[in-house]
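Peer 1: Sequence plus predicted model, see below.
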Amino acid sequence: MKENLSTIRHRINEIAEKQNRKSDDITLIAVTKTIDIDRINEAISLGVTNIGENKVQEIQEKYENIQGQPKLHMIGHLQSNKVKYIIDKVGLIHSLDRMSLAKEIQKRASENDVIAEVLIQVNVAEEESKFGLKVKDVAPFIESILEFENIKIKGLMTIAPYSENPEDIRFVFKELKSLFEEIKERNYKNVDMKYLSMGMTNDYEIALEEGANMIRVGTGIFGKRVY
């Protein structure tokens, strides 16, 4: 794990340097889906400060035993009826993609007196198997939830199609970056286009080259998952 983290950090530094970016401005999220608490805590001891979970149940099960104070990210599809279980536990929800979920996040955040920070999930490649808004629907969706006082939109997220050759999916990251800049220029109130969450173990280097400043890496850190 130590070696894996070192390799990823080295690649982040290399790519950032080439682009005159600061590597400190790039957030590495360790995706801990199916990973046991001891290995999560080992990763934290090795300097991991951001943890990403795909399932609400795993957040609930692990939350009390996570050492240190890493920022928790809900990166998987979020069912509206489960928002109440994580609203006070996660620092960033990556998967807001529909009005019913926005209403539930607003309701639960208001009840808990918190501001829920969220990313809008975009299905750039329009894969039927994936969640997320179509590119053309993102701005209208953002405009429809601007009045939700307990929701703060912090950026965009996408999951690219899997490809043996990551070059084949570069267009996905390019398109999301373009949308990110377009929305930033609109200066919506309650919207802070800070995070562009894209890139996973297989394609994070291409995503970084196209402007990602938040990557979600699981297998690349922890090795193959055991289900």
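Peer 2: Yep, that arrived. Residues are numbered from 1 along each chain as shown.
Peer 1: For the rest of this, base every contact and every neighbour count on C-alpha atoms.
Peer 2: Noted.
Peer 1: how long is stretch 39-57 from one end to the other?
Peer 2: Taking CA to CA, to the nearest Å as the measure, stretch 39-57 stretches 18 Å from start to finish.
Peer 1: Which residues in it does the neighbour count mark as buried?
Peer 2: By neighbour count with 16 or more other CA atoms under 10 Å, stretch 39-57 contains the buried residues 40-41, 43-44, 48-56.
Peer 1: Need the residues that contact it.
Peer 2: 1-2, 27-33, 59, 66-78, 82, 85-86, 216 (CA atoms under 8 Å, 6 or more residues apart in numbering).
Peer 1: Then stretch 202-213?
Peer 2: So stretch 202-213 is contacted by 11-12, 15-16, 19, 25-27, 162, 166-167, 170, 173-174, 177, 195-199, 215-217 (CA under 8 Å, 6+ apart).
Peer 1: Show the end-to-end separation of it, please.
Peer 2: Stretch 202-213: ends 16 Å apart by CA to CA.
Peer 1: before we move on, what about stretch 118-134?
Peer 2: Start-to-end, stretch 118-134 (CA to CA) is 17 Å.
Peer 1: distance between it and the chain's centre?
Peer 2: 13 Å (CA atoms, centre = their mean, to the nearest Å).
Peer 1: One more to weigh against that first structure:
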Amino acid sequence: MTLEQRLKDVERRIAQACERSGRNPGSVNVVAVTKYVSAGTAKRTVEAGMRHIGENRWPAAEEKWRLLEGQAVFHYIGSLQSRKVRDVVGKFDYIHSLDRLSLAEEIHKRAEALGIRVPCFLQVNVSGEDSKHGLAPEVVPALVASLGKLSGIRPVGLMTMAPLADDAEETRPVFAGLRKLMDELNGLSLLDEPMTELSMGMSGDFEVAIEEGATWVRLGSVLVGHEENDG
């Protein structure tokens, strides 16, 4: 399929998942993960109607950012080292991988220097896999409470990655767990404003994630592939 055909197919699948779960398709945002494709393909993705672009390393994203600055919203979706914060804050509009207080403090300092406030998702390791980055669910409240003192950060929600599974249905407890955690955190009133966003679901499991409340899905292979020659 061409890029445009894949986009229509993804839109159809999102609409069906929303219908099954009684949701408005407009409540689901798609981040096109372009880390495995060229800047040219990323540009065509934006031209095809995608507004949100996801990358996980600044060196690989720089050409795309310079090409699409002002045309796309950039999401940093990879693990972020504190020493790399200077490369990311001010260029990426969202950070999906906030997972420790020391990183939050670096983001805050850089954001303050630039006079901006950075929307961030807290990355949670709901599945408990050793191979996954993110906070253990039980320590998330303490970090959320600390974020209330860092004016350079706007905590918008939570992010997780489910284990790879042959049957996407196996991922449902992970996504349901993240939604439950956000509800619990909001019930604690640790922040001035409640968190409303759930970044969860990728190419193999995004429909289940949507059924469980995802407001952002991160789609790579199912949408843009690895490299395109669609003409």
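Peer 2: All right, it came through fine. Nothing here was measured: the structure is a model prediction, and the numbers come from that model.
Peer 1: What would you report as the TM-score here?
Peer 2: Overlay of the two chains. TM-score (TM-score structural alignment, normalised by the length of the first structure): 0.95; 226 aligned residues with a CA RMSD of 1.5 Å.
Peer 1: Show the buried residues in the contacts of stretch 202-213 of the first structure.
Peer 2: 11-12, 15-16, 26-27, 166, 170, 173-174, 177, 195-199, 215-217.
Peer 1: Let's see which of these end up in helices.
Peer 2: If you go by DSSP state H, those have 11-12, 15-16, 170, 173-174, 177 in helices.
Peer 1: How much space separates the residue of the first structure most remote from its centre from Lys84 of the first structure?
Peer 2: Using CA atoms, centre = their mean, the residue of the first structure lying farthest from its centre is Glu111. It sits 24.3 Å away. Distance of Glu111 of the first structure to Lys84 of the first structure, computed by CA to CA: 10 Å.
Peer 1: What segments of the first structure are strands?
Peer 2: Applying DSSP state E to the first structure gives strands spanning 27-31, 50-53, 71-74, 92-96, 116-121, 151-157, 191-197, 214-217.
Peer 1: Matching Glu128 of the first structure against the second structure, which residue comes up?
Peer 2: Aligned by TM-score structural alignment, Glu128 of the first structure pairs with Asp130 of the second structure.
Peer 1: now Tyr188 of the first structure
Peer 2: Looks like Tyr188 of the first structure aligns to Leu190 there (TM-score structural alignment).
Peer 1: Tell me, how many residues neighbour the nearest residue in space to that match that is not next to it in sequence?
Peer 2: The shortest distance from Leu190 of the second structure to any non-neighbouring residue, by CA to CA, 6 or more residues apart in numbering, is to Ala145 (5.3 Å). Close neighbours of Ala145 of the second structure, defined as other CA atoms under 10 Å, add up to 15.
Peer 1: Aligned counterpart of Ala145 of the second structure in the first structure, please.
Peer 2: By TM-score structural alignment, Ala145 of the second structure lines up with Glu143.
Peer 1: Check the gap between its match and Gln121 of the first structure for me.
Peer 2: Glu143 of the first structure is 15 Å from Gln121 of the first structure, by CA to CA.
Peer 1: ditto for Leu92 of the first structure
Peer 2: Leu92 of the first structure is 12 Å from Gln121 of the first structure, by CA to CA.
Peer 1: got it, and Glu42 of the first structure?
Peer 2: From Glu42 of the first structure to Gln121 of the first structure the distance is 30 Å (CA to CA).
Peer 1: For Glu167 of the first structure, which residues are in contact?
Peer 2: Here Glu167 of the first structure is in contact with Ile206 (CA under 8 Å, 6+ apart).
Peer 1: What's it aligned with over in the second structure?
Peer 2: Checking TM-score structural alignment: Glu167 of the first structure goes with Glu169.
Peer 1: How many neighbouring residues does Ser131 of the second structure have?
Peer 2: 8.
Peer 1: Could you pull out the helices in the second structure for me?
Peer 2: 3-21, 39-47, 58-68, 85-88, 101-114, 140-147, 172-188, 206-211.
Peer 1: Could you tell me where the fifth one falls in the first structure?
Peer 2: Meaning helix 101-114 of the second structure. Using TM-score structural alignment, helix 101-114 of the second structure pairs with 99-112 in the first structure.
Peer 1: Just the buried residues of that stretch, please?
Peer 2: 101-102, 104-110.
Peer 1: what does Asn13 of the first structure align to in the second structure?
Peer 2: In the second structure, Asn13 of the first structure lands on Ala15 (TM-score structural alignment).
Peer 1: what about that match, neighbour count?
Peer 2: 19.
Peer 1: check contacts around it.
Peer 2: 24-25.
Peer 1: hmm, try it at 7 Å
Peer 2: With contact set as CA atoms under 7 Å, 6 or more residues apart in numbering, Ala15 of the second structure has these partners: Pro25.
Peer 1: quick one: it and Ile53 of the second structure, what's the gap?
Peer 2: Counting by CA to CA - Ala15 of the second structure and Ile53 of the second structure are separated by 21 Å.
Peer 1: For the ones in helices among the buried ones among the contacts of stretch 202-213 of the first structure, could you give me JSON lines that also reports distance to Val135 of the first structure?
Peer 2: Below are those laid out as JSON lines (distance: CA to CA, whole Å):
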{"residue": "Arg11", "distance to Val135 of the first structure": "29"}
{"residue": "Ile12", "distance to Val135 of the first structure": "27"}
{"residue": "Ile15", "distance to Val135 of the first structure": "27"}
{"residue": "Ala16", "distance to Val135 of the first structure": "27"}
{"residue": "Arg170", "distance to Val135 of the first structure": "16"}
{"residue": "Phe173", "distance to Val135 of the first structure": "12"}
{"residue": "Lys174", "distance to Val135 of the first structure": "12"}
{"residue": "Lys177", "distance to Val135 of the first structure": "11"}
